[in-house]
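In: Sequence isn't available, so here's the structure alone:
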């Protein structure tokens, strides 16, 4: 989609281009493309030409050299090939009847075209001799083959892709980056920007000023570059490069053209004749636009012979008017910033096979304490889903080599987080030019506070993390509640009180119990449905904040029941703290907490006498049934003794 525009801001129309392959027809020409050594040649643009030499169908040979052309109807056709490094080949005419399928074996018998002997002479564009014109045409045929192959690869949408896009804002000199945003997306290898048709570019130009004061810059698309209109609107000549391994085709608008247009150079490798990149700028525009706006497109041939745009960028000056010069009397625009939009193809895949990957990155970064900003040493930094990991040094810095650009989840383990069975995760987009990765890790105390809530975790409290599992079953048991119980005394001579904390397990079978005392024996129990677990003893050390436990549940019928509830004042409905809940027949008793709640575990199955009392209230004495592995919940109301 076009980038957002604002008054006097410059934009690039940038979106994925959807090209659909031609619909299937009954007439087919198929076959393979081979070299003189009888080896398959992938990445050959195979074109079906009709009797008037118009293109009727196109295809790209695959890694086996196979191609398939769908003719629009019966008739006489010729098959034409274009392949970087080989001279074009045109077959003898073939006649296709309605519904017929022919097989043609194409052999690239021409000698591979070498460009390292082509000489470049300084000639004015559109005024070249026949010798230079011939060399320019030969060079253009090589470039056209790669451009067409790139267009066909985008049209088939057969290659999966990881694409990194960026939007950067530079200072007016273009030397310092003010801001940058990166994004990764996954899709297909396509042309990464939306293009106008060749006729629209001819009519409107490559730079369009809109009514709202904004300006849209258009990059040259594959369709435009391959069109007859582009050839008509531009002059071509050979170009010399400072790099002796490259040779170029320079292009610029014909002298009569007045619309905003582009000029630039298509660069090829002298030895392999392969297309490398395209550089362009804008002409017939303002001086600022001519000097500051422009772009570059890089191409790559993959191992299966397909071609794609590997990198692209366009620089756009953002202008704002300055105060009028007193001597000139007219407002002069000035450059407020340079906006650069672009991206790169990070990875291309065909099924599970990687057919191309960009140059690996060296990722550097640091791990810091989120509260103090102090570096954290000996932290393990890993990119999830890969084998890449590193350790931080004493300055908290790390370095990871060989990373393919893309979006990753960075997982950081520190010694402190390991003690909590925790890790810090952040999602980052890694690409060339991206800033160093900085991961700010919360302290263990803060992590515990985030997990438990600051109101439930005191500095003296500890936490038990753990898992629940069902014996003999890989499925995670659901609806399990885990209880931690302990005994405490307010004073040496006071009665012991049973305290507890309760928490549910999650969908992964993990649980955490917060607000537990340290250096105190704890008993963990778990129950859910008809499942129960044997008690597990746990103690959180004096110098520790965390302990871990694993509880295994089964369906044993002889496991005791749970009795829990709350004791309330019948008149006010307020909880009664310190009420005694006893089962005299089995010598069990507990006291209610500040919320009036009580809990009694491992109650033998059967019917038992229950006695509930508190000074000043009438006692309740009743018998209640308890089922094996069951839970009995009661709300118990005590009534005040009448005044005497």
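Out: That came in fine, so what should we check first? Fair warning: this is a prediction, and the values are worked out from it, not measured in the lab.

In: Could you use CA atoms for every contact and neighbour count after this?
Out: Will do.

In: From the contact counts, what lies against the helix or strand harbouring residue 428?
Out: Following DSSP states H and E, one finds residue 428 within strand 424-430. Strand 424-430 sits against strand 177-188, strand 406-413, strand 437-441, with contacts defined as 3 or more Cα pairs under 8 Å, 6 or more residues apart in numbering; DSSP states H and E.

In: swap the cut-off to 7 Å and go again
Out: Packing contacts for strand 424-430, counted by 3 or more Cα pairs under 7 Å, 6 or more residues apart in numbering; DSSP states H and E, involve strand 177-188, strand 406-413.

In: Can you list the buried residues in the helix or strand following the shortest one?
Out: Read it as strand 406-413. Using DSSP H and E, the helix or strand that follows strand 406-413 in sequence is helix 415-419. Within helix 415-419, the residues that count as buried by 16 or more other Cα atoms under 10 Å are 415, 417.

In: and the comparison structure, right after this:
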């Protein structure tokens, strides 16, 4: 059935999104946004300032890398709303603005929006029910966050981009034939193109006949969010396919067809795992029949960096090249009447891509080797000016790293780590991270894995990372001790096999600690980080260090008793004092290796452990940030218990209990004695009717490397829920026990 209230709601949603003009007597709102779970800054949060007595928007801003924001407001009494991609809105206020400004502190809770479990439908776009309508509203809200974030500038100022513009000829099937024109330009990032106003497009359409030919137009962000566009189009949620199977789409098409009027239809594609808008794809609707053989329309791609910056990284519009038969006339509205006289000969594509982006002296993004070659040249010049020498075979050594995966083509990323004075940094850890292996499991579930590749820099500061995926967002950063470079977004073009990037330590990249927090760094004897070490705080709460060996303890007392454990190292027990300054170095704990006589081995880089590849530590860190409620038994916790039966490992846990039948067989049960779902290395264990899984009969205690316990599937991460099978809403609502085997 048709849900008429959806269009009205969408129109009101977007109508309250545009900012009103500033009036006289304006005040300045300043402040900072931090995460509630650990006090770290929130970059890329959209700050919406609303009137106190209505929902009208007075101003918009976006937080910078340190979570700070500043915006001029035309009133003194306001309300503030913080929007984060993939998170529920946070409301704050009322706020009374004064002169001089008094900064406000926004503490944002972790409340993710579960796009991973969103159902899609095959129904007609204009015939939807309330449940599907709610999903459409959610997808539109998430899309508009990305669109708005791409138009706002943080307090650090708008980033500067180097952009490649192109115009090329393609075949009807999309094959590249001839590069007609290519140029580069540099400047502040902004909208790469601007369309006619939404009202104008609603009157004349997206393809019009002009005096000197036919003009094809693309909808920009303002048009897609406009009142008139929403009124003329219907929406539905659709599932991604092929390489984009991990995306969920918001498809749109005209609600009605008008003679001699060319409209657009397409899809806004969002990442299920993050809620980020990744791509907009559209095609021209109701074109003459002769032009429908080609994919005529456009594509807009968005890149989201770890420091909150969102920008359009690629865009193009595809127009037809035609041969006009005798008597054809393409002017005015007769374009819809002359299809039989057109012959499609090819496609002309015009667009651009961001090849490099900087903010001040910091390199934020590299998307093509076209700009990186110039960067390498400037590096060589800087090295020569400093009086140092640069080995002639530095670049050549990159060819020694070959891809032997035998699967999807990968790339080599290589370069140099530098200090602010251009000196090269030896023994720095360089780590690349990305998501891959997206798989649909069950009717509407998804799983994915976070992958990492690490390497150490050589004595000349040179590094190389093999196996980096092509045409996929990758984050790369380097660190030495507590100092880190700013995260660098990288996207290796699909046709390239190598990409050079240089990472630089700058003042802005120095590590800081949130107010009231204690930062702990766990290192080995060579000052290398020890990732995923288990830290017990004041004999109670258990936390795990991140992949860089660090842990931030929010709201820490002045003195904190800690117990640090990591398999293969001597345990540490002691007390730490919280420093007075947020810029003070972290409290470093050095763990010494357990003395063993081992054969000499050569290690070039730390590979991911089995628990890392299974996502165990990723879920631990997400739970520490408040994404869900769970209890984790790390290898160090299990090693300390040293029990003989698997069921003994679960005794005394918060979300699971052990029951026995008359024969003494033990079962894992949850609330009210209901049987828990048990996973062993991702496989569902078969329960006994009415009892559950005989926990001691599926594996021995010595083979278990780690355990995850969830009170219910509602509180479990999206990638584990589908593994529980079709009974997740029944038996699975009792809870999940996930067991992982392997060495500790």
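Out: Looks like it arrived, so ask away. All of these numbers come straight from a predicted model, not from anything done at the bench.

In: before we move on, the earlier item: pipe the helices and strands packed on strand 424-430 of the first structure into a markdown table and attach distance to residue 568 of the first structure and mean neighbour count per row.
Out: Listed next are these as a markdown table, based on distance: least, Cα to Cα, whole Å; neighbours: other Cα atoms under 10 Å:
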| stretch | distance to residue 568 of the first structure | mean neighbour count |
| --- | --- | --- |
| strand 177-188 | 58 | 15 |
| strand 406-413 | 48 | 19 |
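
In: Of those strands, which is nearest residue 149 of the first structure?
Out: Among those, the nearest to residue 149 of the first structure by Cα to Cα is strand 177-188 (15.4 Å).

In: That closest one vs the second structure, mean deviation?
Out: Strand 177-188 of the first structure: mean distance to aligned residues in the second structure after superposition is 1.8 Å, counting by mean Cα distance after the TM-score superposition for the first structure.

In: So what touches that strand?
Out: Applying Cα atoms under 7 Å, 6 or more residues apart in numbering, the contact partners of strand 177-188 of the first structure are 157-171, 406-407, 429.

In: what does stretch 626-635 of the first structure correspond to over in the second structure?
Out: Per TM-score structural alignment, stretch 626-635 of the first structure has no counterpart in the second structure.

In: chain center to the strand holding residue 428 of the first structure, what's the gap?
Out: 10 Å (Cα atoms, centre = their mean, to the nearest Å).

In: That one to strand 406-413, inter-axis angle?
Out: 150 degrees (axes from the mean of the first three to the mean of the last three Cα atoms, to 10 degrees).

In: Buried by neighbour count: which residues of strand 424-430 of the first structure qualify?
Out: Result for strand 424-430 of the first structure [16+ other Cα under 10 Å]: buried residues 424-425, 428-430.

In: ok, now stretch 237-255 of the first structure?
Out: 237-240, 246-253.

In: Need the residues you listed in CSV (columns: secondary structure and distance to residue 324 of the first structure).
Out: Shown next, in CSV, are these (DSSP: H, G, I helix; E, B strand; the rest coil; distance: Cα to Cα, whole Å):
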residue, secondary structure, distance to residue 324 of the first structure
237, strand, 42
238, strand, 44
239, strand, 41
240, strand, 43
246, strand, 46
247, strand, 46
248, strand, 43
249, strand, 42
250, strand, 39
251, strand, 37
252, strand, 34
253, strand, 33
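
In: now, among the residues you listed, which is nearest to residue 417 of the first structure?
Out: residue 246 (53.9 Å).

In: where do the strands sit along the stretch 201-350 of the second structure?
Out: 207-210, 213-216, 233-239, 247-254, 264-271, 277-284, 297-304, 310-324, 342-359 (DSSP state E, counting those that start in this stretch).

In: closest to residue 9 of the second structure out of the ones you listed?
Out: strand 233-239 (12.9 Å).

In: With the first structure overlaid, how far apart is that closest one on average?
Out: Looks like 1.1 Å for strand 233-239 of the second structure (mean Cα distance after the TM-score superposition for the first structure).

In: got the angle for that strand vs strand 264-271?
Out: Using the same axes, to 10 degrees: strand 233-239 of the second structure against strand 264-271 is 40 degrees.

In: just the angle between strand 233-239 of the second structure and strand 247-254, please?
Out: Using the same axes, to 10 degrees: strand 233-239 of the second structure against strand 247-254 is 160 degrees.

In: how about strand 233-239 of the second structure, which residues of the first structure does it hit?
Out: Per TM-score structural alignment, the counterpart of strand 233-239 of the second structure in the first structure is residues 234-240.

In: other SSEs contacting the strand or helix carrying residue 485 of the first structure?
Out: Here residue 485 of the first structure, judged by DSSP H and E, is contained in strand 481-488. Applying 3+ Cα pairs under 7 Å, 6+ apart, one finds that strand 481-488 of the first structure contacts strand 497-504, strand 522-528.
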